[in-house]
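>>> Provided below for reference: sequence and predicted model.
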Amino acid sequence: MRFALLALLGLAACSTASDTAAVPDVALPAMPMDLMKEATRTLSSDEFEGRAPGTPGEEKTLAYLVEQFQKAGLQPGNEGSWFQDVPLVAITAQNVSPLTFTGGTQAMSLKYGPEMVVGTYRVTPKIAVKDSPVVFVGYGINAPEKGWNDYAGVDVKGKTVVILVNDPDWETAGLQGEFNGQAMTYYGRWTYKYEEAARQGAAAAIIVHDTQPAAYGWNVVESSWTGEQQVADAANGHMDQTAANGWIQLDKAKALFASAGQDFDKLAAAAKVKGFKAVPLGDVKASVSFDNVIRKHASKNVIGILPGAKRPDEVVLYTAHWDHLGRCQAASDGDNICNGAVDNATGTAALIAIAKANKDAGAPDRSLVFLAVTAEESGLLGSKYYGDNPVYPLAKTVGGVNIDAMNLTPPARNVVVVGMGKSELDSYLKAALAKQNRMANAEPTPEKGFYYRSDHFMLAKHGVPMLYFDAGDDLVEGGRDAGRAAAADYEKNKYHGPKDEFDPSWNWAGAEKDLQVYYAVGRMLAMTTAWPNWVEGDEFRAARDKSRAGAK
């Protein structure tokens, strides 16, 4: 899950990629915007019920994508099939008890939804955590390569750990620090924190929600964590994971610590310093229980290909996630369908439009693969499955572009690049933008960890260079003030809620320019003989070097 419009006020940054000599010249065609608009409208209509995996909404989405990929001129991309099965388990928590804390100076009982959310990865009909001792483990990080271990000297087996969101140095100005300073690392993501708590043997892992380091408000947590949740199917039913994972509101965490005779703010500050020792909260014990409705099913990634004319075994990827939240927490007017128009009907529609434009331009030298993945909103499950089980060898995958939510704002002077400077793909983006007299800016809020929150990450982990950018924040009309206002409106009123709906009055001029850039970058990669890489020292460089060495 992610906030589609990045926070603003970043400084301009120039591409530093070294592969500029290999960038071919590609014309920017007129994009099929009527097709783009109609696909977005259809995919985000109430008829598709929010496109949740494993629902009738998925069936309608898959049928529509196959129809549109065929019309755009693509061929089935998986040995004659349009689909790659992704084994999932849908788990719906029911009869959720309050999350209670006893043993302190004041007993606490937190309500499911407005005060806490809880769920499980375990595929089991009943979860019960009873009288589990509570331990504050700071940021919940165990990073041997950094000499950092928040679990050092404490046994949390069978206990409930309370964890801070993000990295210890997320408030640092600049990118220097134990955890890349302001820029979030994977250690800051909630997914990592639950994974590490499980490795430590904890019974439950509870993250303290704080809007700024989390990068979204409680409304997003509540809408995303209540209702049916998807996990990857596993032979062990994920019984090696914590019994319960959840979040609590910041004010409730402060009250909990006070009840245990501790000062939350002081402990949170102490947790930012290397050598922090976990703090048991005295006699405080946590309890929570709920039933699970379990449904196993095979969701699907949709794969289409435009075969290359000269080197068809070398592929360039376009990725976007087709799924959204389905039926969710109702708005005040009773609307309970999270339509996901911007996030990510627009990105999925972009795959169709870019495929059509490439077909009209003629087959490029390399093959173009259009991959619409499932279950992004559940933790990047579809892209993870593809990365672990690639249809096309990753060593022969040149690179790719991920499209996660196109912003329906007027034209901007720039685009905002998530992970700028990480790979040689920056030079392809710079060349495409130059044709529009636009520029690339680095993301201004790297502490929010957007790089780890969309599908490109699951391919980058395997070494495939992936480019990920959002629409610009410096609008031609209104500048950054106008961009800031649009971002704030979307985050507050629409993101991961029922009001992310198609609007006939949207201004598509900015999206059209961005669509041309997506087209051009992929087309350039498909017309060059180069094999772009991550820059020296990047976290994904070793995987790419190993992969390409094997290919050669």
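All right, it came through fine.
>>> going forward, measure contacts between C-alpha atoms and count neighbours the same way
Fine.
>>> Tell me how many other residues surround the nearest residue to Lys300 once chain neighbours are set aside.
Here the nearest residue to Lys300 in space, its sequence neighbours aside, is Asp85; by C-alpha to C-alpha, 6 or more residues apart in numbering that works out to 4.6 Å. Using other C-alpha atoms under 10 Å, Asp85 is surrounded by 15 other residues.
>>> Flag every buried residue along the helix or strand hosting Asp85.
Secondary structure from DSSP states H and E places Asp85 in strand 83-94. Within strand 83-94, the residues that count as buried by 16 or more other C-alpha atoms under 10 Å are 83-84, 86-94.
>>> Distance-wise, check Ala183 relative to Ala482.
In this view, Ala183 and Ala482 are 25 Å apart by C-alpha to C-alpha, to the nearest Å.
>>> whoops, Phe179 was the one
Distance from Phe179 to Ala482, by C-alpha to C-alpha: 32 Å.
>>> More neighbours: which of those two?
Phe179 (21 against 16).
>>> Tell me how far the more buried one lies from Lys461.
In terms of C-alpha to C-alpha, Phe179 sits 18 Å off from Lys461.
>>> which residues in the stretch 1-150 of the chain form helices?
33-43, 56-72 (DSSP state H, counting those that start in this stretch).
>>> Would you mind giving these as TSV with mean neighbour count and distance to Asp455 added?
Output for the helices of the stretch 1-150 of the chain, formatted as TSV (neighbours: other C-alpha atoms under 10 Å; distance: least, C-alpha to C-alpha, whole Å):
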stretch	mean neighbour count	distance to Asp455
helix 33-43	19	19
helix 56-72	18	18
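>>> okay, now the one to match up with it:
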Amino acid sequence: MKRYFSLTLITTAILAGCATTSITSDDLAKGYNSIQADEIAKHVKVLASDEFGGRAPSSEGEKLTLDYLTKEFTALGFEPGNGDSFFQEVPLVSLEADSDMVLNIGGKDYQYKKDMVMGSSRISAQEGIANSELVFVGYGVNAPEYNWNDYEGLDVKGKTVVMLVNDPGFATKDPNLFTGDAMTYYGRWTYKYEEASRQGAAGAIIIHETAPASYPWSVVENSWSGEQFGFVKDNNNMDRVAVEGWVTVDVAKELFTKAGLDFDTAKAEAAKGAYHVDMGDLAATVNVKNTIKKSVSYNFIATLPGSKTPDEHIIYSAHWDHLGTDKNRKGDQIYNGAHDNATGTAGMIEVAEAFTKLGKRPDRSMTFLAVTAEEQGLLGSKYYAANPVIPANKTVANINMDSLNLLGKVKDISVVGIGKSQMDELLATAAKEQGRTVSGDPKPSSGGYYRSDHFAFANMGVPAMYAGGGSEAFDEETANYRKRMSLVLRGCYHQPCDRYRDEWDLSGAVQDLQLFYKVGFDISQQTQWPTWNENSEFQRK
């Protein structure tokens, strides 16, 4: 059924501070209804094909991906977004640790991938720790605004810190502790290694647990082994700890017992307040041998110039990369990354095409940014934020697309980081036209707002929206389908089985992309820019 926009909503938008426009509701509907499931599927099939080899940065798969995006956006009439180029260079270095390593603690060798995954962010052929004393530092957090410092009064120079994943709010569910069940940036593995480095530690080990990490050990195996990308820096990352990595919770429990400690008791104490304790005479030794390759990867950027204020941009983002190919793996070696994130990249193309269906271009420019190396720690978007093609004071808002809804139509739409900005209100207005409501983050403990590329824009001060899917199935048939397919998707996160499937129901993805299109259009016509809410940790700079 086609859906058209009511003049009432357009009038309401004008009264709310929008400029008048010659774009009619029929024009809007043409773009809205041009977003189709079969078109999304067509793009995903190409991007997630074996030919593209898992779209690793600086690979042949990257070249194929960039060529595909260039072809599609050129055909749509978009202009290069970076001067006369569609590309922004992102200098990277890849470090691949030799898998022939063992972690020795307390006289026992722990095996790579089975028990632990270790590596080094230092751009060095060989790094290691030798007889480095272990210190448990709770959650490894130094957060003055929460009056919390696990390192207070502690000198960890030359030592290896061991810490829990996530943050204390998740453990206690206390809404007054950090942000309760919703993970903060302090719960992210990236922060924990950064803070351990600032404290002068020699090594940093995170204890993996599935619930607080929000993913199983297999994700650690696949995501932190093989090539690991980072930025090329003048200091070769020598300000980072020498060794960083993960151990399984079973290994952790064994180590705590050897140290004369009880893991569950120490974990409970760590959630009560800033906490650290020496782990007896346990010391760690591991050598990391790196194969180093310097390369250049690329962010892709394309723009449809606005008709009135073309220097002001609404930026849609998605990451084009995935984990590539693991030639050491038995069986299927290609991480096709169909859901994560060929769907988001395909969705970006569909929304871009929708804007070309209007009889007149929106007032502001519509810019589409496909970033590299998201899977390596949001590197492409971080680089863009540090070297913005469009200045922050000309970037009105960001709408991010990462892993679209494959579970069919829903009656709500989930907003990750709900309550942070006025973007929620714009989304709610558009969702109402679909008969949908806005709901909160379905899994706040995973810290989703700090785990995708909109986070870089938020740090720039740009209001950024990350939404999609929902929890309330459209009908009983869809509910049954969701139960079946969600099991498949959950088991395929960062696995070779994340590939395109004909049985996907992309009608829910269509719903969401139509909302993203409408929200972007509404922002493009408003006189006032969206703002952060007062209680948000992000504000315009």
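Sure thing, it's come through. Keep in mind that what you see is a predicted model, and the values were worked out from it rather than measured.
>>> Give me the TM-score for this pair.
Once superposed, the chains reach a TM-score of 0.92 (TM-score structural alignment, normalised by the length of the second structure), with 518 aligned residues with a C-alpha RMSD of 1.8 Å.
>>> re earlier: what about the helices of the stretch 1-150 of the first structure, which gets the closest to Ala412 of the first structure?
Nearest of those to Ala412 of the first structure, taken as C-alpha to C-alpha: helix 33-43 at 17.8 Å.
>>> Remind me what that closest one packs against, helices and strands.
For helix 33-43 of the first structure, the elements it packs on are helix 347-361, judged by 3 or more C-alpha pairs under 8 Å, 6 or more residues apart in numbering; DSSP states H and E.
>>> The next helix or strand after the helix it packs on maps to which residues in the second structure?
Proceeding C-terminally, helix 347-361 of the first structure gives way to strand 366-373 as the next helix or strand, assigned by DSSP H and E. Under the alignment (TM-score structural alignment), strand 366-373 of the first structure falls on residues 364-371 in the second structure.
>>> How about the contacts made by the closest residue to Ala125 of the second structure other than its chain neighbours?
In space, and not counting its chain neighbours, Ala125 of the second structure is closest to Asn290: 4.8 Å by C-alpha to C-alpha, 6+ apart. Listed by C-alpha atoms under 8 Å, 6 or more residues apart in numbering, the contact set of Asn290 of the second structure reads 95-98, 124-126.
>>> Please identify the helix or strand for Asn290 of the second structure.
strand 277-304.
>>> average gap between that strand and the first structure?
Here the mean offset of strand 277-304 of the second structure against the first structure after fitting is 0.7 Å, by mean C-alpha distance after the TM-score superposition for the first structure.
>>> Tell me the residues of the second structure aligned with the helix ranked longest in the first structure.
In the first structure, with assignment by DSSP state H, the single longest helix is helix 509-527. Using TM-score structural alignment, helix 509-527 of the first structure lines up with residues 507-525 of the second structure.
>>> Mean distance between that stretch and the first structure after superposition?
Mean deviation for stretch 507-525 of the second structure: 1.3 Å (mean C-alpha distance after the TM-score superposition for the first structure).
>>> quick one on the thing from earlier: please tell me how far the residue nearest to Ala125 of the second structure sits from Glu72 of the second structure.
38 Å.
>>> same deal with Glu221 of the second structure?
35 Å.
>>> circling back: which position in the first structure aligns with the residue nearest to Ala125 of the second structure?
Checking TM-score structural alignment: Asn290 of the second structure goes with Asn292.
>>> In the stretch 201-350 of the second structure, what residue spans correspond to strands?
203-208, 227-231, 243-248, 277-304, 309-319, 324-325, 334-335 (DSSP state E, counting those that start in this stretch).
>>> thinking again about what came up before, which of the contacts of Asn290 of the second structure show up in the first structure as well?
Contacts conserved in the first structure for the contacts of Asn290 of the second structure, using both residues aligned by TM-score structural alignment, their matches' C-alpha atoms under 8 Å: 95-98, 124-126.
>>> Would you mind putting those into JSON lines with distance to Leu489 of the second structure alongside?
Output for those, formatted as JSON lines (distance: C-alpha to C-alpha, whole Å):
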{"residue": "Leu95", "distance to Leu489 of the second structure": "29"}
{"residue": "Glu96", "distance to Leu489 of the second structure": "28"}
{"residue": "Ala97", "distance to Leu489 of the second structure": "29"}
{"residue": "Asp98", "distance to Leu489 of the second structure": "30"}
{"residue": "Ser124", "distance to Leu489 of the second structure": "37"}
{"residue": "Ala125", "distance to Leu489 of the second structure": "37"}
{"residue": "Gln126", "distance to Leu489 of the second structure": "38"}
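>>> Relative to Lys267 of the second structure, which of these is nearest.
Ala97 (30.4 Å).
>>> From Ala125 of the second structure, how far out is the closest one?
9 Å.
>>> which neighbours do the two share?
Shared contacts of Ala97 of the second structure and Ala125 (C-alpha under 8 Å, 6+ apart): 289-291.
>>> Quick one: the residues you listed as TSV, columns for distance to Pro388 of the second structure too.
Below are those laid out as TSV (distance: C-alpha to C-alpha, whole Å):
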residue	distance to Pro388 of the second structure
Lys289	35
Asn290	31
Thr291	31
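>>> Just want the most central residue of the second structure.
Ser452 (2.0 Å; C-alpha atoms, centre = their mean).
>>> Map that one across to the first structure for me.
Looks like Ser452 of the second structure aligns to Ser454 there (TM-score structural alignment).
>>> wait, doesn't that match sit right on Ala375?
No: assessed by C-alpha atoms under 8 Å, Ser454 of the first structure is found out of contact with Ala375, at 10.8 Å.
>>> Now for these two: what residues contact both?
By C-alpha under 8 Å, 6+ apart, no residue touches both Ser454 of the first structure and Ala375.
>>> can you pull the contacts of His209 of the first structure?
With the criterion set at C-alpha under 8 Å, 6+ apart, His209 of the first structure makes contact with 164-165, 218, 247-250.
>>> Widest-spaced pair of the contacts of Asn290 of the second structure?
So, these by C-alpha to C-alpha: farthest apart are Asp98 and Ser124, at 12.8 Å.
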